[in-house]
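Chemist: next one to model:
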Amino acid sequence: MLRDLSQADWTRREGLVLLTAALGSENIRWVGGAVRDGLLGVAVADVDCACRLMPAEVIAACGRAGIRTVPTGIDHGTVTAILKDGPVEVTTLRRDVATDGRRATIAFAQDWAEDAARRDFTINALYAHPETLEIADWFGGLEDLAARRVRFIGEARQRIAEDHLRILRYYRFQTRFGAELDPEAEDACAGLAHTLKGLSRERIAAELLALLALPDPHPTIARMRARGVLPVILPEACPPQVAALARLVTAEAEQGIAPDPVRRLAALLPPLPDIAETVAARLRLSKAQRARLVAAAERTAQDAADPRALAYRLTPPVATDRLLLGGGDAGAIAGWSVPVFPLKGGAIVARGVTAGPHVARILQTVEARWVAEGFPDAARIDALLAEALAQAGP
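Modeler: Modelled structure (predicted):
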């Protein structure tokens, strides 16, 4: 059962009251994710606003009300109002003039239903009056939301032809909100999967990682693989890797580890660093993401032997990835602070060893013993140093 939108905390934000007064309640409607999630009782961070005023009029009206604006997407009619309880994107009503599957040429409009018709799914085309919170629904979005059904507005193949990324958006939204599959949408996504090749790698990566960040993406990923969608964007993800994702999701839940999309992407790849490098480059991942993906691909059966030694050597996040992916227990390093090796070269020189490579070798020997013994206290380090010096000789 859907909630009354008045129960949603975000509807009582002071900034929204100020924005409504500035632009006029007859000119704006809250729309999209905030409305959808508010009806579901899900926490809302960002609020979007559809507006009948032109961008220049929005900027002027906000200026008169003392609200600072940023022209974040002015060419497409979007102005961001900076409010103390969070920014709000204000977008002038639009209609599509032409689309090519990657981008749309738009024209500004005045009709709420016309603006709603260009949105992707019925559950994303719900508009709320800023004062009464009455919902305007032209395409059965409320019924679909109550049924947990993700359905395209209009004919699915046509909507995908307008923007190929809607294939991946469908799978993400279906994973998050869907309880029952829409046969038309499923068939359209499978039939047009090849069109994903025309999208930028960055857009594909963003959607794929957003999907993998959801609580349990495995059933969807398995379905994408079976329907021929996943091989278009991630051909490396063969059935054994899809099964590995299922095991990882289970391990994260059992060990109380928060889901991580890069770790889950690693599960979908064979544990081969060269492949991880290739995928990271193809998806235009950040340097940090690439490094984690490659480090995860370097996992070995010995990782689980000493989790804290692994974390000391590789950092806890990387060790967590490798332990979970390898079937190990990451609980041993959960919340563990990596200790700092306290012995310095000066202490060795003070024992009569000439500064140089010999000092470095002794340091490495003592550190290795210290790690292997579970990071003992300073007294034990002194004993380990004494042993290393005796073995090294004069």
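Chemist: alpha carbons only for contacts and neighbour counts from here, please
Modeler: Will do.
Chemist: wait, doesn't I362 sit right on E387?
Modeler: No: when contacts are counted by CA atoms under 8 Å, I362 is not listed as touching E387 (10.1 Å).
Chemist: looking at these two, which is more packed in?
Modeler: More crowded of I362 and E387, by other CA atoms under 10 Å: I362, with 19 against 12.
Chemist: so I59 touches T69, yeah?
Modeler: Yes: if you go by CA under 8 Å, I59 and T69 touch, sitting 6.3 Å apart.
Chemist: so what sits against both of the two?
Modeler: Taking CA atoms under 8 Å, 6 or more residues apart in numbering as the criterion, I59 and T69 both touch V79.
Chemist: Y312 is in contact with S337, isn't it?
Modeler: No: taking contacts as CA under 8 Å, Y312 lies outside contact range of S337: 9.3 Å.
Chemist: so for those two, which sits in the more crowded spot?
Modeler: Neighbour count, other CA under 10 Å: between Y312 and S337, Y312 has more, with 17 against 12.
Chemist: how much space separates the more buried one from L181?
Modeler: Here the criterion is CA to CA, to the nearest Å. By it, Y312 lies 46 Å from L181.
Chemist: next, the structure of the following sequence, for comparison with the previous one:
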Amino acid sequence: MTAGWHETPGGAALLDALAARQGDTRAVGGMVRDGLLGLPIRDIDLATRFPPAEVIRRLTAAGLKAIPTGIAHGTITAVAPDLVAEVTTLRRDVTTDGRHATVAFTDDWQQDASRRDFTINALYAALPDGPITDFFGGIDDLRARRVRFIGDPLQRIAEDHLRILRFFRFSARFAGVVDAHGLAACTARANDLMALSRERVANELRGLLGAADPCPTVALMLDHGIWAPIVPEIAAGRVPILARTVAAEATSGIGGDWRRRLAALLPPDPAIADAVAARLRLSNADKQRMRLAAVPLGEGALLAAAWRDGAPAIIDRLLIAGEGGPDVAMLRDWQRPRLPVGGRDLLARGLAPGPGVAARLADFERSWVAAGFPDDPATVTALLDRAVAAA
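Modeler: Next up is the predicted model:
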């Protein structure tokens, strides 16, 4: 389950520093869950009885770097040359408002488990390879691939509205039994999503749409009105477009990009994609990716379009259109050629300096792209002469 990380010098020092073998620190959450499923462990998350100041003291004494990345909530990042781990003190919620929580530290494992979202995320494993503590039937839920809230789903959502999207993200990832009580609570509280920061929403959508096949979950969310408060532009008629995109990705051997898939769920209009990307406060690069992906494929030459908008944009359009295969393979290997001439070449042919140079260079570029990016000197010279003659 622990994938050998504890056998590295940094891992061994970490376990000794936090008295893991004595039971004061345990693996928790995703690393336990994914380890039981035989999935790769991406992050090392540990829960400890020691308060944050003591964690810092112990890590520093062991020669590990201690970074107070989330000190208000008891989280310290332990860093060694061969290790990065999140260490969080056991805690309980004091107040919650749906977006933030005020916590108090505790040494009670079950109290800490009780404040977590789903049973499959409230599993603790003794270190390095000891037994698992399961307070709420998370192992049975894991076997059923069932995402189930701990306690009353409505109460858990009231504590943190983002748990609505987490419910669907994990459901998409594990593709098992959908818990009826959880689904009903998410449906009833869907409008709570409007109170969340757009960055938190976008981060969850990134995980949801990055699942192997998010289509059933996306359709379920549409049926229950979950998309309306955050991306109302998504309509049921777009789910088949997402499905063919996912299928084309598989045919082409291309990983599922969440931005491409979100664009597939939107009407084929760059302005709409732009508005959604802005609402979710995506980076400029992500906004550009969605905007270009939303342009319909059209009938023009693929390489000419790739020259203009970039190969990744054309690959996105092909996949959204359900067209995987040779064209995608060709574009994956395509390197954008360098324009073989510049303004100096036009001036050398007697063209007067000024705006006309840029116009003639644009004429040459259009002809050169239409001709298939020739690089032999004779063809380049003929196209250049033609551009100069047009002046």
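Chemist: what residues sit buried inside stretch 253-271 of structure 2?
Modeler: Within stretch 253-271 of structure 2, the residues that count as buried by 16 or more other CA atoms under 10 Å are 254, 256, 258-268, 270.
Chemist: report the aligned residue range of structure 2 for the strand or helix carrying I106 of structure 1.
Modeler: Per DSSP states H and E: I106 of structure 1 is located in strand 104-108. Aligning strand 104-108 of structure 1 against structure 2 (TM-score structural alignment) gives residues 101-105.
Chemist: by how much does that stretch deviate from structure 1 on average?
Modeler: Superposed on structure 1, stretch 101-105 of structure 2 shows a mean distance of 1.2 Å to its aligned residues (mean CA distance after the TM-score superposition for structure 1).
Chemist: quick one: what's aligned to D187 of structure 1 in structure 2?
Modeler: Per TM-score structural alignment, D187 of structure 1 is aligned with A184.
Chemist: kindly report the same for E254 of structure 1.
Modeler: Match for E254 of structure 1 (TM-score structural alignment): T251.
Chemist: what's the burial count for its match?
Modeler: Around T251 of structure 2 there are 15 residues (other CA under 10 Å).
Chemist: with G350 of structure 2 instead?
Modeler: If we define neighbours as other CA under 10 Å, then G350 of structure 2 has 9 of them.
Chemist: for it, give its distance to R386 of structure 2.
Modeler: Taken as CA to CA, the span from G350 of structure 2 to R386 of structure 2 is 13 Å.
Chemist: now swap in L90 of structure 2 and tell me
Modeler: 75 Å.
Chemist: and A370 of structure 2, what does it touch?
Modeler: A304.
Chemist: which residue in structure 1 aligns with it?
Modeler: Using TM-score structural alignment, A370 of structure 2 sits opposite A372 in structure 1.
Chemist: need the strands for structure 2, in chain order.
Modeler: 25-28, 44-48, 65-70, 75-80, 83-89, 91-96, 101-105, 123-126, 132-134 (DSSP state E).
Chemist: as TSV, the ones you listed with distance to H161 of structure 2 would be great.
Modeler: Formatted as TSV, the strands of structure 2 follow (distance: least, CA to CA, whole Å):
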stretch	distance to H161 of structure 2
strand 25-28	22
strand 44-48	23
strand 65-70	20
strand 75-80	21
strand 83-89	22
strand 91-96	10
strand 101-105	12
strand 123-126	22
strand 132-134	25
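Chemist: CSV please, covering those and showing distance to L165 of structure 2 and mean neighbour count.
Modeler: Shown next, in CSV, are these (distance: least, CA to CA, whole Å; neighbours: other CA atoms under 10 Å):
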stretch, distance to L165 of structure 2, mean neighbour count
strand 25-28, 21, 26
strand 44-48, 22, 23
strand 65-70, 23, 16
strand 75-80, 23, 22
strand 83-89, 23, 22
strand 91-96, 18, 17
strand 101-105, 18, 16
strand 123-126, 21, 23
strand 132-134, 24, 18
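Chemist: of the ones you listed, which is nearest A219 of structure 2?
Modeler: When those are compared by CA to CA, strand 123-126 sits nearest A219 of structure 2, at 29.9 Å.
Chemist: structure 1: which residue goes with D34 of structure 2?
Modeler: Using TM-score structural alignment, D34 of structure 2 pairs with D37 in structure 1.
Chemist: tally of neighbours for its match?
Modeler: Applying other CA under 10 Å, we find 21 other residues in the vicinity of D37 of structure 1.
Chemist: how close does it sit to A146 of structure 1?
Modeler: D37 of structure 1 sits 12 Å away from A146 of structure 1, going by CA to CA.
Chemist: and if you look at P219 of structure 1?
Modeler: Remark: distance between P219 of structure 1 and A146 of structure 1 (CA to CA) = 21 Å.
Chemist: again, but for V229 of structure 1
Modeler: On the measure of CA to CA, V229 of structure 1 and A146 of structure 1 end up 28 Å apart.
Chemist: quick check, central residue of structure 2?
Modeler: Of all residues in structure 2, the one closest to the mean position by CA atoms, centre = their mean is R206, 3.4 Å from it.
Chemist: what does that one correspond to in structure 1?
Modeler: Match for R206 of structure 2 (TM-score structural alignment): L209.
Chemist: what does G70 of structure 2 give?
Modeler: That one, G70 of structure 2, aligns with G73 by TM-score structural alignment.
Chemist: contact partners of the match of strand 104-108 of structure 1?
Modeler: By CA under 8 Å, 6+ apart, stretch 101-105 of structure 2 touches 51, 73-74, 89-96, 159.
Chemist: can you redo those as TSV with distance to F149 of structure 2?
Modeler: What follows is the contacts of stretch 101-105 of structure 2, written out as TSV (distance: CA to CA, whole Å):
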residue	distance to F149 of structure 2
P51	27
H73	21
G74	23
T89	22
L90	19
R91	18
R92	17
D93	16
V94	19
T95	19
T96	17
E159	12
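Chemist: which one of those is nearest A235 of structure 2?
Modeler: Nearest to A235 of structure 2 among these, with distances taken as CA to CA, is E159, at 29.1 Å.
Chemist: trace that closest one over to structure 1, please.
Modeler: Counting by TM-score structural alignment, E159 of structure 2 lines up with E162 in structure 1.
Chemist: for the match of R206 of structure 2, give me its contacts.
Modeler: By CA under 8 Å, 6+ apart, the contact set of L209 of structure 1 is 261-262, 265.
Chemist: can you add distance to L196 of structure 1 and give those back as TSV?
Modeler: Listed next are the contacts of L209 of structure 1 as TSV, based on distance: CA to CA, whole Å:
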residue	distance to L196 of structure 1
P261	20
V262	21
L265	18
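Chemist: what is the nearest of those to R13 of structure 1?
Modeler: P261 (31.6 Å).
Chemist: centre of the chain versus the strand holding I106 of structure 1, how much separation?
Modeler: Averaging C-alpha positions (CA atoms, centre = their mean, to the nearest Å) puts strand 104-108 of structure 1 28 Å from its chain's average.
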